[in-house]
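Q: just to be clear, the model below is a prediction. Sequence and coordinates:
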Amino acid sequence: MQVDYQQLNGIALAYLGDAVYEPFIRQHLIEIGFTKPTKLHHHATHYVSAKAQAALIALMQADDVLTPVETDVFKRGRNAKSHTSAKHTDVLTYRISTGFEAVFGYLQLTQQTERIAELANWCIQQVDEGRISSVK
């Protein structure tokens, strides 16, 4: 079965993208010395929470990091109708973070592994440099 990734809905892309982005964060946290589960989880929220992802996508837009196709995928994810609600944030922030995750899902499905690593490492650098405010 052939899937047209350009037509796949944003929620499906975000579902995959969440799983694609998070291993980069987990590996980074372990590499910088966090080993206890409570510390790992606490510090991971600075990278993977809806608020963090919304702040990161805003930086991506400000720094012109995304390609036109990635921007379109982000918008598709952001605008997708979700049947779940945000647990710890407002609906707009949740939708923006869905768009962020959709970009990673799209890149995974189109086998752009180098671009995934580039964007994930860029995001990690922004958080580590304090370019986004402390978020949870």
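A: Right, received. Where do you want to start?
Q: alpha carbons only for contacts and neighbour counts from here, please
A: Fine.
Q: so which elements touch the longest helix along the chain?
A: Using DSSP state H to define each element, the chain has its longest helix at helix 10-31. The contact analysis (3 or more Cα pairs under 8 Å, 6 or more residues apart in numbering; DSSP states H and E) places helix 10-31 against helix 37-48, helix 68-79, helix 91-109, helix 113-128.
Q: in addition, the following structure is provided for comparison:
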Amino acid sequence: MTHYGEIFSLPGEEIKKPEEIPGLALAYIGDTVWDLIIRRHLLAQNEMKPDRLHKRATAYVRAKAQADVAHHLLPELTEEERSVMRRGRNAKSGSVPKNADISEYRMATGFESLLGYLYLKNRHERILELAERSIAWLDERLSKERNGPA
């Protein structure tokens, strides 16, 4: 019996193979994966006030940031990963958040789809590898935005 995404799965729960799951459903779980990684990252920086945690997390999880990360990571992705990202990016959703344009939103959805896919394939090391690169890149960008160019 194969269990996909074994971390946090309840005994006896079976889901489809990640290859058979639609892009938006992969993005649904990938959004949570990214959110958890970012929350853990912020706690590791000793940020403990909930209002500041929320404000800082928003800079990482908003559609524009995720779309920028997706573009940044694209050259490093395998063909399989690019395909999953494309599948998520091209999925038609019913709505677009008011704070993102359609191209950013779709690219962010592709990024979330990739994380969801990797999570369900139990490729946690790959998720952390991509997250480490993404967060380092975002941290540098956010620092420049706060402090201005060096």
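A: Everything's here; your move. What you see is a predicted model, and the numbers here were worked out from it, not measured in a lab.
Q: would you mind finding the most buried of the helices and strands packed on helix 10-31 of the first structure?
A: helix 91-109 (a mean of 25; mean count of other Cα atoms under 10 Å).
Q: which secondary structure elements does that one contact?
A: By 3+ Cα pairs under 8 Å, 6+ apart, helix 91-109 of the first structure packs against helix 10-31, helix 50-62, helix 68-79, helix 113-128.
Q: using CSV, lay out the ones you listed together with distance to Ser85 of the first structure.
A: Shown next, in CSV, are those (distance: least, Cα to Cα, whole Å):
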stretch, distance to Ser85 of the first structure
helix 10-31, 13
helix 50-62, 12
helix 68-79, 13
helix 113-128, 25
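Q: quick check: which of those is nearest to Asp90 of the first structure?
A: Asp90 of the first structure lies closest, by Cα to Cα, to one member of these: helix 50-62, at 9.1 Å.
Q: and that closest one, what's buried?
A: Ala50, Lys51, Ala52, Gln53, Ala54, Ala55, Leu56, Ile57, Leu59, Met60 (16 or more other Cα atoms under 10 Å).
Q: got the contact list for it?
A: With contacts defined as Cα atoms under 8 Å, 6 or more residues apart in numbering, helix 50-62 of the first structure is touched by 45-47, 66, 89, 93-94, 96-98, 100, 123, 126, 132, 135-136.
Q: still on that earlier bit, make CSV from the helices and strands packed on helix 10-31 of the first structure and add distance to Leu8 of the first structure to it.
A: As requested, those are exported to CSV (distance: least, Cα to Cα, whole Å):
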stretch, distance to Leu8 of the first structure
helix 37-48, 23
helix 68-79, 9
helix 91-109, 9
helix 113-128, 18
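Q: ok, Val3 of the first structure - how many residues close by?
A: 8 (other Cα atoms under 10 Å).
Q: meant to ask about Ile29 of the second structure
A: Neighbour number of Ile29 of the second structure under other Cα under 10 Å is 19.
Q: give the equivalent position in the first structure for Glu140 of the second structure.
A: Under the alignment (TM-score structural alignment), Glu140 of the second structure maps onto Glu129 of the first structure.
Q: that older thread, tell me which of the buried residues of helix 50-62 of the first structure is nearest to Glu31 of the first structure?
A: Checking the buried residues of helix 50-62 of the first structure against Glu31 of the first structure by Cα to Cα gives Ala52 as the nearest, at 20.3 Å.
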